[in-house]
Structures are given as C-alpha cells and as structure tokens.
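**Q** coordinates only, sequence not included:
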C-alpha cells in the first residue's frame, strides 16, 4: 500500500501542473525531500500526506489512504480457504471484515483487488457442473432471479434476499458435505451472492457495507479458482470507485486487474462489459481519447457475437447498454451532442429500459435530460425528465433518486419555462 500511495501522490501532483519549486514551497517542505518521499527513499509521514492533501485540494484522500495502511506486524485475515470462510461467516453474522475500519472505501477496494490478484491464478477455468447439481442449480436459479429483481424493482428488497442466499450458501459450505467441483461451485455462488449484497448496499447509499461485501465476494472467487466471478465483482466495485470524488483512477486500476485475470477465458461479451466500464471510469477522470478507445474495443467485441459459454450474469450486455454508457461518458466529458447521439443509438438498438431495466433507464434518461438542457432544449429536457420520473416510480434505488434530484437542481434555474415549473411542482 505505501507504494500505491506514493504513486497516487505523484500522479496527483503531476496532474496539478505545479512546478516542483512552487509545490514544495506551498507544501512547506524542501523539494529534494518530497522527491525522496515519492521515490520511496523517505518514509511517508502524516505531515507529508496532509501537505499534499492541502495543496492539491484532495479532501483528505491521502491522509485516509495512509490511515488505512495496516500497521507493521498487524494481523490480516489470510487470503486462503480458512480465512475466506471466516470473513464470509463474519459477513452473514453481521460483523466487519478483518475488524478494520476503512476510512475510504476506494482505498479498501484497491487493497482487496490487490490481494485477489495475488490469490487467484490467471486463466483458471470456471468450476464445472458436479455430479450432484440439483440443490446447487436451485441456488443459481434464485441468484439469477435476484439479478432480474434488482433490474426491475431496485435494490431495497434484493439486499435482504441476497444476504439470505449468502447465509444459506455459507452454511452449506461449512457443513462439509460438499467437496471437489461442487464445493468450488458453492464458493462461486457465494461470490455472486456477496456481490449482489455489495451492489445493493451501494445502490442504497451504503458504501462502507458495499466495500466489505465486495471484499467477501473476491475472497470467495479466489477460493473457487473462478476469476470470472471476481472480475464481475470488480466491475461493479469500479462503479463505486468512479462514483466517489477523486477515485476514478482507482476504478480504472480495478478494471485493469479484472481484465488481466480473465484475458484467456473471457468471452467477447465479458470483454465488452469490462471495456465499457473502463471507458466510463476514464470519462470520470477526464481522459477523452482513452475513453473513446475503450468504447471502440467494447463495440468491436460485441460485433464478434454471443457465445454459448457467456456467463449468465452478462445477459444485460448488448449494444443498447454499451451506447447508454457511451452517452453517459460523452456527457461527463462535456459533449452533449455526442451524448444524445449515443442515447438515441441505444434506443435504436431496442434497449428495453422501460420494461426490463427501469432503474438504469431512469439514470440514463436523467442524463439525456441534462444533455438536452446543455443544448438549451428545455422542451426535450422536460420530456426526458418526466420519462425518468415514471421509471423511478416503481424502483427502490437511492442512486437513481439522487440522479433525478441532481437533474431537478439543474432545472431549477429555468422556472420561467412552464414545463419546467410543472415538472418541479409535481414530477
């Protein structure tokens, strides 16, 4: 972690554009001393990270990262089967992973990803069906149902139900009745159940809880030798990172880790999903050209078609979803015209937002409304806002509600428009 912190500090200082002499003067340290800190020749101290946070206006990010670094000799739950079962048991019993209090979930997610990367071999095969598939198939079927429920109704009820599935799966693991490929499959299912709990917690505005369950998901994935489930979990953890101020580059790193571990086993659909999520993270970091390259990779991957061995979790990855992500990225990068072109392309690809994905569609429609607003087309902005509100009417999602609340704040400056007034009053 100290090496990662040094890199983060160096990257942020360089991005500021401040000359070394100016930065050192404002930080209150000699430039050679700070160079040695960044190069690893000097110890990182609380005083130095506080100076970096102050000069670079990072809101205490570096201080939190240093605080989250385990002290020398501190005991951490091992990334092996016994350690993973202990962590999963703590989760289902309501305890905290590793008994640590992470100050910034993005930092904690980076730690988990780094440990997962070491614990799981590259190119491991997905656990194969066992000789006793009936009970395990029922669990897999319920997890699939929960994914659809999350799409259609939001995360509120899914959080409780997914925790129940995780509890059940961990209980079966601990009975000792299963071994070999059956046990591997159980750990893979525990990874997916924990991911669902993590994602629903994040969607409900609980990032600390989400981080702990993402950690549990990655541990279960490593025990199963199933990099695909871990990569899938990291792709959702990346959303949590890039949705947090100053954490977009962490999201890119999480996705790079995921892509490296599945590069020999990922189907084109998986490649498309990871590339699109990387593009979105890069848009948050303001890297337009790199974002465009990743979107091109995602579209080209989808052009290669679906495969029989596509993971069931990727049912939602299609041209419509990729274009919605492209539109969101364009809006983030300040190009409302391109954003609207992508949103329209998504609808042209028969994106089934209203019927199958109302939670996500509400978010995309709010962004489309923002793009129309940037083009001073208030009529179109209000129409998209009403559509978003209708989608959100049946969804329990703090994240979607927050997106619509932000749109309402933007519209509040245009109350001279009758449609805007009516939407703000009753929409």
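**A** Structure received. Everything numeric in this text was worked out from a predicted model, so none of it was measured.

**Q** For the rest of this, base every contact and every neighbour count on C-alpha atoms.
**A** Fine.

**Q** just the strands in the stretch 251-400 of the chain please.
**A** Assigned by DSSP state E, counting those that start in this stretch, the strands in the stretch 251-400 of the chain number zero.

**Q** for the chain, longest helix please?
**A** Of all segments of type helix in the chain, defined using DSSP state H, the longest is helix 180-203.

**Q** how many other residues sit next to residue 176?
**A** By the criterion of other CA atoms under 10 Å, residue 176 has 9 neighbours.

**Q** ok, back up a step: just checking the distance from the longest helix of the chain to the centre of its chain.
**A** Here the centre of helix 180-203 is set off from its chain's centre by 16 Å, with CA atoms, centre = their mean, to the nearest Å.

**Q** Quick check: next helix or strand after it?
**A** helix 207-224 (DSSP states H and E).

**Q** which helices and strands sit right next to that following helix?
**A** Applying 3 or more CA pairs under 8 Å, 6 or more residues apart in numbering; DSSP states H and E, one finds that helix 207-224 contacts helix 81-92, helix 105-119, helix 180-203, helix 227-242.

**Q** tilt between the third one and helix 227-242?
**A** Going by axes from the mean of the first three to the mean of the last three CA atoms, to 10 degrees, helix 180-203 is angled at 10 degrees with respect to helix 227-242.

**Q** List the buried residues in helix 180-203.
**A** If you call a residue buried by 16 or more other CA atoms under 10 Å, then helix 180-203 has these buried ones: 181-203.

**Q** thinking again about what came up before, I'd like the helices and strands packed on helix 207-224 as TSV, with distance to residue 352 appended.
**A** Shown next, in TSV, are the helices and strands packed on helix 207-224 (distance: least, CA to CA, whole Å):
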stretch	distance to residue 352
helix 81-92	35
helix 105-119	32
helix 180-203	21
helix 227-242	21
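
**Q** so what's residue 299 up against?
**A** Residues in contact with residue 299 (CA atoms under 8 Å, 6 or more residues apart in numbering) are 272, 319, 322.

**Q** Let me know the secondary structure of residue 244.
**A** coil (DSSP: H, G, I helix; E, B strand; the rest coil).

**Q** which residues sit in contact with it?
**A** So residue 244 contacts residue 106 (CA under 8 Å, 6+ apart).

**Q** Included below, for side-by-side comparison, is a second structure:
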C-alpha cells in the first residue's frame, strides 16, 4: 500500500494539508460504480450487481488503506464511512446472486473494520468499538476466518492502548489461533507482535521477548505458506524494530530502545507517512529518557514537518507526551523544543 507523499512546507495550515490530500481523495472518490446493466431494482435501487461492481468497490477500499497509511485516520475516516454506506445501499437495493451477496456482505464487514481502525487512529475509541462490533458480527455470520483475525488483532491493539493488557493478550491469542490454521507466516508474525505488546505491558518481558523472536523468524519465512492479506502489507522489519523499541522502553532500557527505534525509522518506507511520524516522535521520547536531550529535541522538532501531512489522534497524543517530557528537562534545547511543540499543537487544535 504505497501512496507516495509529496513534501509539505513547514508552517502550512490544516487547510493546506487537506488541499494536499485532494489528489489522493479524488482517486478514492473517483472509483465509482459502473452503470449496472439489466432490469431496474426497487425504487432508489441500482439494479443488477456483478463482479465488475465488486472489483470497483474493493479498489475503493484499497485506496482508503493507502490514504490511511500516508495521512492517518483523521481525514480519511469520513470517506470510509461514506464507502460503507454505499456498500450497505447496494446490499439492500441491488439485485445479485447469493455468491455476489456473500462477497458484498464480506466487503461491508471489511469496510466496517477499517472504519473502526480509522476511528482508533483518531483516538475516538467508542466509535472504533462500534464499527469493530459490526465487523465481528459480519465475520461470525459469514464464518469468515480472515475477517475474524483482522477484528481480533485490531481490538487487541485498542485494549493495550486503553490499559487493558490482559484483554489485549486474549484477543491476540484468539487471532493467532485462527491465523495458525491459515498458514500465513507474515500474518502470524504480525499477531505475535501484538501478543508481545500485551505481555510487555503486563511486565512479562521474558515471554514478550520470546514472542518477538518468533515474530522475526516467521517474517523471514514470508516466501512460504499463504501470502498475507492486503491489510497486513505494512508488516515487516520496520514494524519489528518498532515493537522491540517499545518492549525495551517498557523494560526501562531506554538506550536499547533508541537503537531499535532508530532502525525502525530508517527501515520504514516513505509511503507510510503516519507510521514514520509516530516512529520519530516515539524515538524522541526514548532519547529524552536515555538522557540524550539535544538529539531528542532535534527529532521532536524535526517531526513537525511530517505532521503537516498527518492527521492522527494517536500521533498527537504521543507528541503531547514528548512535549511534557521535554518540559521537565532543565536544558536549553529541551525548553526551546517544548515551546515549539506546544505552539504547533495549539495552532493545529485551533485550525
């Protein structure tokens, strides 16, 4: 999922960023359904639905994945919600055989899950839960293992984010049990990382390290077994480095954390703009904790240019944490960086 990002000018406004996104959004919105052949359906219906329609709808969902990777969930979620409404309308007003109907229902579930993810990234957790509940209902109704794995793994992240690490571990294990039967090493690796995150938050560093070791071995076997689903394309060595960085942060070994977080930033592709911004801000926080204040301040301020292109509540929350950490340090570079970060955050909130 590689939506390339153009460089933004430092100091551009939120409106400038939305204009910057216009080309990508235009691609997503332009993937309209072909005019359906055949007899008309009920009043307001779209008539006969076939494979061509499904391909167009799936292409639209793929474009939403790409926009999210590049820009975060803030602005993309409204597009995803509208896409879900479109799919629901087609399900309820179109004419199609049962085979097409099942694929439409599955697409609705996958789109609902992505809406949940986008609200999670925007840090609106109640809305995320609502859409994930809808997606899980669809997965259960269709008995679709892939969708169950996707929902459980996403809900695991949310549980950890909200301080419910035990729930996060059980959800990740439920996803892993299903993924093991599918035989996709990359997918199993991704879920092992989420198991490790929950374990580290439970202060079980030994088992967390064991799961990360397994995740590394699995991702190196990606040429075997089934390919991973599209939503898991982002997973690779950058994500594993980031997971190790978080683990060592939880364990209090901040110097080790900075090495892994630096590697994660170096390995992450430019098309994943939101993750690059998150990685750099997390690296700045680890550097503060490691006593490398000047380098931390430089990374924190350097992240602002990338943030002009990103709208993510999770990233902004991390930026606030870094700002507070820098404010607590008695160093000129830290104070100057904290002032600039605060000014940026207030301007973004006011925009």
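**A** Thanks, I have the structure now. Note that this is a predicted model, so its numbers are computed, not measured.

**Q** Could you quantify their similarity as a TM-score?
**A** Scored against TM-score structural alignment, normalised by the length of structure 2, the superposed chains reach a TM-score of 0.78; 292 aligned residues with a CA RMSD of 1.9 Å.

**Q** what does stretch 114-128 of structure 2 rub up against?
**A** Residues outside stretch 114-128 of structure 2 that contact it (CA under 8 Å, 6+ apart) are 68, 72-74, 76-77, 80-81, 129-132, 154, 158, 311-314.

**Q** Can you tell me what residue 57 of structure 2 aligns to in structure 1?
**A** Counting by TM-score structural alignment, residue 57 of structure 2 corresponds to residue 139 in structure 1.

**Q** Tell me how many other residues crowd its match.
**A** That count, for residue 139 of structure 1 with other CA under 10 Å as the rule, works out to 20.

**Q** ok but it is inside a helix, no?
**A** Yes. The assignment for residue 139 of structure 1 by three-state DSSP puts it in a helix.

**Q** sorry, back to before: now for the helices and strands packed on helix 207-224 of structure 1, which one comes closest to residue 3 of structure 1?
**A** Of all those, helix 105-119 sits nearest to residue 3 of structure 1, with 12.0 Å by CA to CA.

**Q** what helices or strands is that closest one leaning on?
**A** Packed against helix 105-119 of structure 1 by the contact rule (3+ CA pairs under 8 Å, 6+ apart) you find helix 207-224, helix 227-242, helix 248-261.

**Q** now the angle between helix 227-242 and that helix, please.
**A** 160 degrees.

**Q** Looking at the contacts of residue 299 of structure 1, spot the one nearest residue 300 of structure 1.
**A** Nearest member of the contacts of residue 299 of structure 1 to residue 300 of structure 1, counting by CA to CA, is residue 272, at 7.8 Å.

**Q** Quick one: map that closest one onto structure 2.
**A** Using TM-score structural alignment, residue 272 of structure 1 lines up with residue 189 in structure 2.

**Q** separation between its match and residue 209 of structure 2?
**A** Going from residue 189 of structure 2 to residue 209 of structure 2 by CA to CA, to the nearest Å gives 13 Å.

**Q** doesn't residue 53 make contact with residue 61 of structure 1?
**A** Yes. Under the criterion of CA atoms under 8 Å, residue 61 of structure 1 is in contact with residue 53, at a separation of 6.8 Å.

**Q** the more surrounded of the two?
**A** Neighbour totals were compared for residue 61 of structure 1 and residue 53, and residue 61 leads with 23 against 19 (other CA under 10 Å).

**Q** Could you pull out the helices in the stretch 1-150 of structure 1 for me?
**A** Remark: helices assigned in the stretch 1-150 of structure 1 by DSSP state H, counting those that start in this stretch are 2-16, 20-27, 31-39, 46-56, 61-67, 81-92, 105-119, 133-153.

**Q** Of all those, which one is nearest residue 341 of structure 1?
**A** For these, the distance to residue 341 of structure 1 is smallest for helix 133-153, at 24.4 Å, taking CA to CA.

**Q** In structure 2, point out the residues matching the helix or strand following the closest one.
**A** Downstream of helix 133-153 of structure 1, the next assigned helix or strand under DSSP H and E is helix 156-175. On the basis of TM-score structural alignment, helix 156-175 of structure 1 is assigned to residues 74-93 in structure 2.

**Q** rewinding a little: give me the subset of the contacts of residue 299 of structure 1 lying in helices.
**A** Among these, DSSP H puts 272, 319, 322 in helices.

**Q** Just to confirm, what residue in structure 2 is aligned with the last one?
**A** What it means is residue 322 of structure 1. Per TM-score structural alignment, residue 322 of structure 1 is aligned with residue 240.

**Q** Might you report the residue contacts of its match?
**A** Contacts for residue 240 of structure 2 were tallied using CA under 8 Å, 6+ apart; they are 193, 212, 215, 216, 264.

**Q** Distance check, the third one against residue 246 of structure 2.
**A** Pointing back at residue 215 of structure 2 there. With CA to CA as the criterion, residue 215 of structure 2 and residue 246 of structure 2 are 15 Å apart.

**Q** what's the answer for the first one, then?
**A** Note on residue 193 of structure 2: its distance to residue 246 of structure 2, by CA to CA, is 11 Å.
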